[in-house]
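# Test case, fold it:
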Amino acid sequence: MVLLLESGFDSDIFTFSSLINGLCRAHMLDDAFDCFPEMFQWNVTPSDVTYNILIRSLCIIGDVARALKLARKMQSAGISADVFSFNALIQCFCRMKKIEDAKKLLVAMLTLGLDPDRYTYGAFVKVFFESERLDEAIGVFHSMEAKGCFPDPYTCNLVLDSLVKKGYLEDARDIIKRCSRRSTKAVKCRQIGRWFSNHGDTVEELLSGDVTEHQAVNPFIHTTLCAGKVVLIIWWDM
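Predicted coordinates:
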């Protein structure tokens, strides 16, 4: 870092944050943390962006204890944690199946007046389904939609796949109908069509009363064959 600055690079927050981010992306976390104290030597104060880069990188490798310690250091420096900080920590706890710890962070997040986004909700939806806590997962899914945080295709696939495998067909039907009202990107839900056809549903019957027959078939939703399996295609709004 010293060589870069002595070569004419500006000793500002952008330079340091960019370098730290590049080192983290290159999986050179130790070098990134070596740069952190050098910022103070050059009279540069780390920003929330700098802290979040390091917190996120620690969470990616599962070092949540160190990430929490850094988050506290950030707060001590007078920089409030933001949605990005909380999301990194919450996602890490959820990956570790430490749901109660993730919930505590969510409470702290709300206490600070921060609004959860689709990544916050998505982390809880995923861990609840993986832990077979389906009722809680469905509740979170509906809460995120009520807040205007529409799930991404991955979360949608996870929800539908989990629901039909557990026999929650009415909940799956409800989600498919909601999906059919928004159309931009395609989501391939493996074997969902086969599940519903086994229970006597056609695509048109599944969506009856919500969309017209033309909309039910094209372009919003249709079935197709992929590798010999019936696949349901839902057009999804991002």
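# only C-alpha atoms for contact and neighbour calcs from this point on.
Noted.
# Tell me which other helices or strands whichever strand in the chain runs longest touches.
As far as residue count goes, and with DSSP state E defining each element, the longest strand of the chain is strand 229-236. If contacts are counted by 3 or more Cα pairs under 8 Å, 6 or more residues apart in numbering; DSSP states H and E, strand 229-236 sits against helix 169-179, strand 185-189, helix 192-198, strand 221-226.
# between those, which gets nearest to residue 55?
strand 185-189 (31.5 Å; Cα to Cα).
# Which residue lies nearest to the residue nearest the centre of the chain in three dimensions, sequence-adjacent residues excluded?
Among the residues of the chain, the smallest C-alpha distance to the mean C-alpha position (Cα atoms, centre = their mean) belongs to residue 119, namely 3.0 Å. By the measure of Cα to Cα, 6 or more residues apart in numbering, the closest residue to residue 119 outside its immediate chain neighbours is residue 87, 6.9 Å from it.
# want to put them side by side, so please do this one too:
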Amino acid sequence: EKAFQIYYSMEKIGLSPDVYTIGALINGLCSKGNMLGASKLFKSMEEMNLHPNDVIYNTMIKGYCKEGSSYRALRLLREMIDHRLVPSVASYSSTIGVLCRDGKLKEAEGLVEEMAGLGLRPSNSVCNLLSEAKEDDG
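The predicted structure is shown next:
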């Protein structure tokens, strides 16, 4: 709440927020579980002629994964790559985890292969999740 007061105060006096200000607000919203607010702010960046950086994308992906929204997390992961940004190992891992929980094993395995292609190594917990998902799948 206080962060938004500062944001609106900045606007009133003619100061434009930069990508770091917006990133801090998005981080706060995501950490509070307010993905609707974070998403609105994320989308408003374009109107402000600001481009999300890798930190903002990774924050949003983590938030969607915590919320259990594999579709939104995967969509942002793809968008991030389209903008020539490299997702963090944590973003890949979180997305793989939520895909496994949603029973989307092929998509999860595809992300592991994609990680390998980028020289990124999934954590042991991700490997365990995949193994468990394969066992459950049958």
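# ok, back up a step: give the aligned range of the longest strand of structure 1 in structure 2.
Here strand 229-236 of structure 1 fails to align to any part of structure 2, judged by TM-score structural alignment.
# so where in structure 1 does the helix or strand hosting residue 72 of structure 2 end up aligned?
Secondary structure from DSSP states H and E places residue 72 of structure 2 in helix 70-82. Counting by TM-score structural alignment, helix 70-82 of structure 2 lines up with residues 64-76 of structure 1.
# how far out from the middle of the chain is the matching stretch?
Once both centres are worked out by Cα atoms, centre = their mean, to the nearest Å, stretch 64-76 of structure 1 turns out to sit 21 Å from its chain's centre.
# same question, stretch 45-54 of structure 2
Taking Cα atoms, centre = their mean, one finds the center of stretch 45-54 of structure 2 at 15 Å from the center of the full chain.
# before we move on, back to that, just send the helices and strands packed on strand 229-236 of structure 1 back as TSV, with mean neighbour count and distance to residue 66 of structure 1 too.
Converted to TSV, those look like this (neighbours: other Cα atoms under 10 Å; distance: least, Cα to Cα, whole Å):
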stretch	mean neighbour count	distance to residue 66 of structure 1
helix 169-179	16	39
strand 185-189	17	37
helix 192-198	17	42
strand 221-226	16	45
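# could I get the ones you listed as a markdown table with distance to residue 52 of structure 1?
Supplementary listing: those in a markdown table, determined by distance: least, Cα to Cα, whole Å:
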| stretch | distance to residue 52 of structure 1 |
| --- | --- |
| helix 169-179 | 33 |
| strand 185-189 | 30 |
| helix 192-198 | 39 |
| strand 221-226 | 40 |
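# what's the burial count for the residue nearest to residue 119 of structure 1?
Burial measure for residue 87 of structure 1: 24 neighbouring residues, criterion other Cα atoms under 10 Å.
# Helix or strand for it, just tell me which one.
If you go by DSSP H and E, residue 87 of structure 1 is part of helix 83-95.
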